[in-house]
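Undergrad: structure for the following, please:
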Amino acid sequence: MIGFILRLLGSVLFVSFIVGTLVFMLLHLVPGDPVAVMLGDWASPADELALRTQLGLDLPIWQQYWHYLTGLVQGDLGSSLFYQQPVADLIGERFPLTAHLAVMSLLLAILIAFPLGIWAALRAGRWPDHLSMGVSLLGVSIPNFWLGPMLILVFALWLGWLPVSGAQQPWSWVLPTVTLGTALAAILARMLRASLLEVMHEDYIRTAQAKGLSSIQVYGRHALFNALLPVVTILGLQLGTLLGGAVITEVVFDWPGLGNLLVESIQRRDYPVVQGCILVISVAYISINGLTELVYAWLDPRIRLAK
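TA: Below you'll find the predicted structure:
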C-alpha cells in the first residue's frame, strides 16, 4: 500500500509538471496581450511598457518559464495580472464552491441512478426496463448548455421558485446541481443496470438463491456489492471531472467557482490564474482517481492481494 501511495504521489508530480509546462507554452502562443486587455485600446505605449515591465512580461519566454517553475517548486502559483492577488488565494476562494456543487451533483446522481438502475435490472426486458433506460438515454442526450437555460426559464423566470444565478441566495445551488446531476445519473443508471445483469447470472448468485436467501439478501448483499466495481470507477472519474469545474454550467448560472474563474482568466489573458486553475484541476483529478483505486481494492480483495 505504501508503494501504491508513493506511485500516486509520483504520478501527481509528473503530470503536474507536464500540464504546467504545456499550459504555459500554449497560453503564450495564443494571440492576445494581457496588458492591452487591462489598459484598453487608448493606452499610451509608455503606459503599456511600464505595466509590462511591472508584470515581468518584458522578459524572454524561457526566463518567465523558469520563474514559473521555481515558484511552483516553492508552492507559489504566482500573482494574478488582473486581480493583483496571489493565485492561491483566488483559487482558495473559488474551489470550495466548485467542490460543494460537485458533491451535491454527485449525491443527486446517486439518489436517481441507483433506484433507476436496480429497477431496470430486476425488470430486464419489460416495460420498467424500457422506461428507465429511455429516461437515462434522455438524460445523456440533453446537453448542459441547453438544460441549464431551460431550467432558468421555467423555475426562475416563469415560476419564480429559485434564484436565476449566483451563489448568494438560499437554494442557489439547486438548478446547477440538477443540470450537472441528471447527465451523471443517466450514465450511472445504465452502467449499474449492465453490471447487475452481468453479475446476476454468476454461479454464486444461483447458489445464494438455492440456499433459500431472500431477494433482498441475494440482490442487495451479493449482486449489488459485486456490481459496484465498474460503477465506482465511473463515480471516481466523474467526480474528478466535476471537481475540475463544470465550466459550462458555472458560466450559465454565474456560479462563482473554479470553472467560472478559469473562463474569466482566459478572456483576460491572466496567465498565472489560468495555469493555477488547470494545475489544481489536474492534481484533483489524479488524486481522486487514486482514491477510487483504493476503494476499488477494498471492494475487490483480489486487487488487494495483487498489490
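
Undergrad: use CA for all of it now, contacts and neighbours both
TA: Fine.

Undergrad: centroid residue for the chain?
TA: Nearest residue to the geometric centre of the chain (Cα atoms, centre = their mean): residue 242, 1.9 Å.

Undergrad: pretty sure that one contacts residue 102?
TA: Yes: if you go by Cα atoms under 8 Å, residue 242 and residue 102 touch, sitting 5.1 Å apart.

Undergrad: let me see the ranges of the helices in the stretch 51-200 of the chain.
TA: With DSSP state H, counting those that start in this stretch applied, the stretch 51-200 of the chain shows helices at 61-73, 87-122, 127-141, 144-151, 174-199, listed in chain order.

Undergrad: show me what the longest one is packed against.
TA: Translated: helix 87-122. helix 127-141, helix 174-199, helix 224-243, helix 258-267, helix 271-299 (3 or more Cα pairs under 8 Å, 6 or more residues apart in numbering; DSSP states H and E).

Undergrad: following up with a second sequence; could you model it the same way so I can compare the two?
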Amino acid sequence: MSVLSTIDEPAVITSAVSTPRPAFTLLRTILYRFASALFVLWGTVTITFLVLTTLPGDRATILLNITSGQAIERTPEELAPINALYGFDRPVLEQYVHYVLGLLRGDLGLSYELQRPVLSIIAEQIAPTFTLAVSALVLAWAFTVPWTLLTAGRGRRIGSVGSATETIMAGLPQYWVGILLLIVFAVQFRWFPVIGGTGFAGTVLPTITLAIPLAGFLGQSIRSEFDRTMHEPFVLSARARGMSRAGVRARHVLRHALIPGITLSGWAIGHLLSGTVLVETVFARPGLGSVLVNAVSNKDFALVSGILILNSFLYVVINLIVDMIYLTVDPRLRSAT
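TA: Next up, the predicted model:
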C-alpha cells in the first residue's frame, strides 16, 4: 500500500460520513418545517383560549343573554347550571386541557347563539369562502406572470410602467374595488348579479376584487427578484449557448424570480381568508365572512374562536405546502436548516 493511498483513504471515509445525503437533508428539513407548523398551531390555540377566558364579562351570563334575547343581570342560581354544563367553573388549567383535547377530536364547541356544533356551521360555509380565496389567488398569478415577463428586465421606462401599475394595484382598498365593480358591472351593465351567489356569475366580481390588490403585491416581489436575476452569470451562459432572450427569461430567470412570490402565496391565503369578510359583505355572498361578522356582533365567542382556529390551521397547512414547493423550486434551500 502506498503512502498516498494511506493518507487519502481516511479522508474519503470521513468526507462520506460527515456529508449528509440529499434524501436525509430533505427529510430533516421537512420534519423541521412540520415541527414549526405544530408549534404555531399550539400557540394559536393557547392564545385563543386565553382570550376567551380573560374577556370582560361572565361567559355564562353572555350565553344566557344570547339564548333568551335579554341583556340582564343573572343570579348565581341561574348561572350555576350553565357553568357546570360548559365547565366554566373548573380550574383554568383543567379547562385548557379539556379545550385542547376537544380540538384534537375535532370538537370546536357549541355555538352560543345557534346551539349547534361550531364544526357543522363552519362545514356549511367554508366551501364558498375557500373557493373564492383559491380563485382569487389563481387569477392573481394568471395576471402577474405574463405581466412580469412583459415588463420586467426590459429597460427603465417599461420597468417603471410595470412597477407603477403594481404599486397602484397593491394600494387599492378591497372594499372600494368591490363597490366600484358592483356599480359598473352589476348595476349599470347588468352583466353580473347584484347579490352574489355561489355560482360562476356570482363569483366573478368577488374574485376580481380580491385578486387585483394581491396581483400588485405578487408583482412587486417577483419583479425585484427578476431584475436581480437578469444579471446572474448563468443568464449570460445560457445566452452564449444559443438560447433566445425570451427562452432565458421564461425558463431560467422566471423560475428563480418566482421564489418570493411562492413564499408570499402562503401569506396570501391567510390574507384572502380574512379579506373575504369585507368582500362577502359587499356582495352579500354566503361564506365564513358573513358568519364571522354575525358571531362577533352577537358575542358568540365559541363560533368566533372556531373560525379563527380553522383559519390558522388552513394558514399553517398551506404555508407548509408552500415551503415544500419552495424546496422543490430551489433545491439549494434544502440544506438551509
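
Undergrad: just give the TM-score of the two.
TA: TM-score of the superposed chains, computed with TM-score structural alignment, normalised by the length of structure 1, equals 0.88; 306 aligned residues with a Cα RMSD of 2.7 Å.

Undergrad: still on that earlier bit, can you lay out the helices and strands packed on helix 87-122 of structure 1 as JSON lines showing distance to residue 120 of structure 1?
TA: What follows is these, written out as JSON lines (distance: least, Cα to Cα, whole Å):
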{"stretch": "helix 127-141", "distance to residue 120 of structure 1": "4"}
{"stretch": "helix 174-199", "distance to residue 120 of structure 1": "6"}
{"stretch": "helix 224-243", "distance to residue 120 of structure 1": "13"}
{"stretch": "helix 258-267", "distance to residue 120 of structure 1": "35"}
{"stretch": "helix 271-299", "distance to residue 120 of structure 1": "23"}
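
Undergrad: and these: which comes nearest residue 3 of structure 1?
TA: helix 271-299 (12.4 Å; Cα to Cα).

Undergrad: now for the closest one, which elements pack on it?
TA: Helix 271-299 of structure 1 packs on helix 2-29, helix 87-122, helix 224-243, helix 258-267, helix 301-306, going by 3+ Cα pairs under 8 Å, 6+ apart.

Undergrad: including distance to residue 31 of structure 1 and mean neighbour count, could the helices of the stretch 51-200 of structure 1 go into JSON lines?
TA: Shown next, in JSON lines, are the helices of the stretch 51-200 of structure 1 (distance: least, Cα to Cα, whole Å; neighbours: other Cα atoms under 10 Å):
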{"stretch": "helix 61-73", "distance to residue 31 of structure 1": "15", "mean neighbour count": "14"}
{"stretch": "helix 87-122", "distance to residue 31 of structure 1": "23", "mean neighbour count": "20"}
{"stretch": "helix 127-141", "distance to residue 31 of structure 1": "35", "mean neighbour count": "16"}
{"stretch": "helix 144-151", "distance to residue 31 of structure 1": "27", "mean neighbour count": "17"}
{"stretch": "helix 174-199", "distance to residue 31 of structure 1": "32", "mean neighbour count": "23"}
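
Undergrad: quick one, which of the ones you listed gets closest to residue 232 of structure 1.
TA: That would be helix 174-199 among those, by Cα to Cα, at 9.4 Å.

Undergrad: how about that closest one, which residues of structure 2 does it hit?
TA: Here helix 174-199 of structure 1 aligns to structure 2 at residues 204-229, judged by TM-score structural alignment.

Undergrad: how about stretch 223-241 of structure 1?
TA: With TM-score structural alignment as the criterion, stretch 223-241 of structure 1 aligns to 253-271.

Undergrad: and the counterpart of residue 283 of structure 1 in structure 2, how far is that from residue 107 of structure 2?
TA: Using TM-score structural alignment, the equivalent of residue 283 of structure 1 in structure 2 is residue 313. Applying Cα to Cα, to the nearest Å, the value for residue 313 of structure 2 to residue 107 of structure 2 is 14 Å.

Undergrad: who's more crowded, these two?
TA: residue 313 (19 against 16; other Cα atoms under 10 Å).

Undergrad: the more buried one contacts residue 42, correct?
TA: No: contact between residue 313 of structure 2 and residue 42 fails when scored by Cα under 8 Å: they sit 10.0 Å apart.

Undergrad: about what we covered before: could you dump the helices and strands packed on helix 271-299 of structure 1 to CSV with distance to residue 215 of structure 1?
TA: Output for those, formatted as CSV (distance: least, Cα to Cα, whole Å):
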stretch, distance to residue 215 of structure 1
helix 2-29, 38
helix 87-122, 10
helix 224-243, 12
helix 258-267, 45
helix 301-306, 25
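
Undergrad: nearest to residue 197 of structure 1, of those?
TA: Nearest to residue 197 of structure 1, of those and by Cα to Cα, is helix 87-122 at 5.9 Å.

Undergrad: now that closest one on structure 2. Mean distance?
TA: Comparison of helix 87-122 of structure 1 with structure 2 after fitting gives an average deviation of 1.4 Å (mean Cα distance after the TM-score superposition for structure 1).
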